[in-house]
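Participant: next comes the sequence, and after it the predicted model I'd like to discuss.
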Amino acid sequence: MRIFFLGYMASGKSTIGKIVAKKYNLPFIDLDDYIEKKENKTVSEIFQSKGEIYFRKKENEYLKELVEAEDNFVLSLGGGTPCYGNNMDLITKSKNTISFYLRASISTIINRLKSEKEQRPLVANLKNDDLNEFVAKHLFERSYFYNQAKHTIAIDTKEIDEICNEIYSLLT
């Protein structure tokens, strides 16, 4: 079984992914961490030194590498991963794969991002006043891709264990 988590940054993909991986005794992979190991640079450094286009090409290359492997795993995608190249097709057409969109509202995302902006290259240089418009625009643009996930889990008012239990019920 291969489980993919997608959604906007700060929607809880890595947090939930690690818990689900542990429950099912599967390896957990965060795609951004995987890219950082392969490139020997942080995502921020890649964005700064080589730009977003280079990053997106590498992201697609490494996603393809993981999808083509026969391994079982839980994979947390970057917020933009489903929206570039043929990444969503790779995910939806991959064997033994189930995908979950962790859907968060704009206000939930902004509340989470305010405390961790420095670690997020796409928003690190934005003023808090500009964050709302940026997130709203991105969510609108990306929703087409996110909504192709097999399951959508609304996360705004739920505790982590509630989200995980909803996922477990869909996996059984």
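Facilitator: Yep, that arrived.

Participant: contacts and neighbour counts: CA atoms only from here.
Facilitator: OK.

Participant: what's next to the longest strand belonging to the chain, contact-wise?
Facilitator: The residue-count maximum for a strand in the chain (DSSP state E) belongs to strand 97-103. Contacts of strand 97-103 with the rest of the structure, by CA atoms under 8 Å, 6 or more residues apart in numbering, involve 1-8, 11-13, 91-92, 146-147, 149-156.

Participant: and what of stretch 27-45?
Facilitator: The list of residues contacting stretch 27-45 from outside it, by CA under 8 Å, 6+ apart, reads 14, 17-18, 21-22, 55, 58-59, 62-63, 72-78, 119-121.

Participant: among those, which lie within helices?
Facilitator: The subset of those located in helices under the criterion DSSP state H comprises Ser14, Gly17, Lys18, Ala21, Lys22, Phe55, Lys58, Glu59, Tyr62, Leu63.

Participant: let's bring in a second model and compare:
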Amino acid sequence: MGRIALVGFMGSGKSTVGAQLAEKLDYTFVDLDTFIENRTQMSIPHIFATGGEAHFRQCEQEALNALGNQSRGVVLATGGGVVTQAPSRALLKEAWQAVYLRATPETILARVLQDATERPLLQDEHPDVRIRTLMAQRQNWYEEVADVTIEVDEFSVEMIVQYIVDWLDARFAER
């Protein structure tokens, strides 16, 4: 059994796709943000408010390391910024099969504005500009860790899940 990590910008569908993929593969689904909240007994916005982004990224790296060392048969939905830290990118490349769910800034904006979840990095007067800026900064990092990239804008969750299953089957057949 393997480890599959879904990476991509906030709102790209990592949690939604991850849950359905895990069910289809009979794997355990783990949302990294939820794992961190349970581990620290604090919400993500509270971690950002009390320790800043640097502290959150440290919590994220520790959680990623813990999951990578002990978990098999897991689909992990990472946070959108997990790739900003070199040690986290190294962990993703070393211990996980990473699937990059790539969406356009327009898709991301539409999804996160509909989402009631508080997004600490979008507490900005111009979230559209912030999204484009962060996506541009992170693009190369997502590509660096990705074993496969899926353009998600035009596809249903079911289609994306099937694409990943087919990709995994093809990878397994190559071995």
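Facilitator: Okay, I see it. Since the structure is predicted, the reported quantities are computational estimates derived from the model, not experimental observations.

Participant: can you calculate the TM-score here?
Facilitator: Here the TM-score for the pair of chains, by TM-score structural alignment, normalised by the length of the first structure, is 0.93; 167 aligned residues with a CA RMSD of 1.2 Å.

Participant: that older thread, go through the contacts of strand 97-103 of the first structure and flag which are in strands.
Facilitator: Secondary structure defined by DSSP E assigns Arg2, Ile3, Phe4, Phe5, Leu6, His151, Thr152, Ile153, Ala154 of those to strands.

Participant: among the residues you listed, name the buried ones.
Facilitator: Taking 16 or more other CA atoms under 10 Å as the criterion, what is buried in these is Arg2, Ile3, Phe4, Phe5, Leu6, His151, Thr152, Ile153.

Participant: out of those, who's nearest Val135 of the first structure?
Facilitator: Taking CA to CA as the measure, Val135 of the first structure sits nearest to Leu6 out of these, at 15.6 Å.

Participant: quick one: the closest one and Tyr146 touch, right?
Facilitator: Yes. Between Leu6 of the first structure and Tyr146 there is a contact at 6.8 Å, judged by CA atoms under 8 Å.

Participant: quick revisit: so which of the ones in helices among the contacts of stretch 27-45 of the first structure wins on neighbours?
Facilitator: Highest neighbour count within these: Gly17, with 25 neighbours (other CA atoms under 10 Å).

Participant: who's in contact with that residue?
Facilitator: When the contact criterion is CA under 8 Å, 6+ apart, the partners of Gly17 of the first structure are Phe5, Phe28, Val74, Leu75, Ser76.

Participant: quick one, what contacts the first one?
Facilitator: It stands for Phe5 of the first structure. Contacts for Phe5 of the first structure were tallied using CA under 8 Å, 6+ apart; they are Lys13, Gly17, Val74, Leu75, Ser76, Leu77, Ser99, Phe100, Tyr101, Leu102.

Participant: and for Arg112 of the first structure, nearest residue in space, chain neighbours not counted?
Facilitator: Nearest-residue entry for Arg112 of the first structure: Ala10, 6.1 Å, with adjacent residues in sequence omitted and distances by CA to CA, 6 or more residues apart in numbering.

Participant: what residue of the second structure matches up with that neighbour?
Facilitator: Matched across to the second structure, Ala10 of the first structure falls on Gly11, judged by TM-score structural alignment.

Participant: how about its match, what does it touch?
Facilitator: Gly11 of the second structure neighbours (CA under 8 Å, 6+ apart): Ile108, Leu109, Arg111, Val112.

Participant: in PyMOL, how would I select just the buried ones from these?
Facilitator: Paste this into PyMOL to select the buried members of the contacts of Gly11 of the second structure, with burial taken from 16+ other CA under 10 Å:
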select buried, resi 108+109+112
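
Participant: shared with the first structure, which of the contacts of Gly11 of the second structure?
Facilitator: Listed in the original numbering, these still in contact in the first structure are Ile108, Arg111, Val112 (both residues aligned by TM-score structural alignment, their matches' CA atoms under 8 Å).

Participant: tell me the spacing between the spatially most central residue of the second structure and Gly8 of the second structure.
Facilitator: What sits nearest the mean C-alpha location of the second structure, by CA atoms, centre = their mean, is Thr78, with 2.9 Å. In this structure, Thr78 of the second structure and Gly8 of the second structure are separated by 8 Å, where distance is defined by CA to CA, to the nearest Å.

Participant: which residues are common contacts for the two?
Facilitator: The contact sets of Thr78 of the second structure and Gly8 overlap at Lys14 (CA under 8 Å, 6+ apart).

Participant: residue in the first structure paired with Thr133 of the second structure?
Facilitator: Under the alignment (TM-score structural alignment), Thr133 of the second structure pairs with Lys137 in the first structure.

Participant: list the buried residues of the one helix or strand that match maps to.
Facilitator: With elements taken from DSSP states H and E, the one containing Lys137 of the first structure is helix 128-146. Burial within helix 128-146 of the first structure, assessed by neighbour count using 16+ other CA under 10 Å, is assigned to Leu131, Val135, Ala136, Leu139, Arg142, Ser143, Phe145, Tyr146.

Participant: done for today, thanks.
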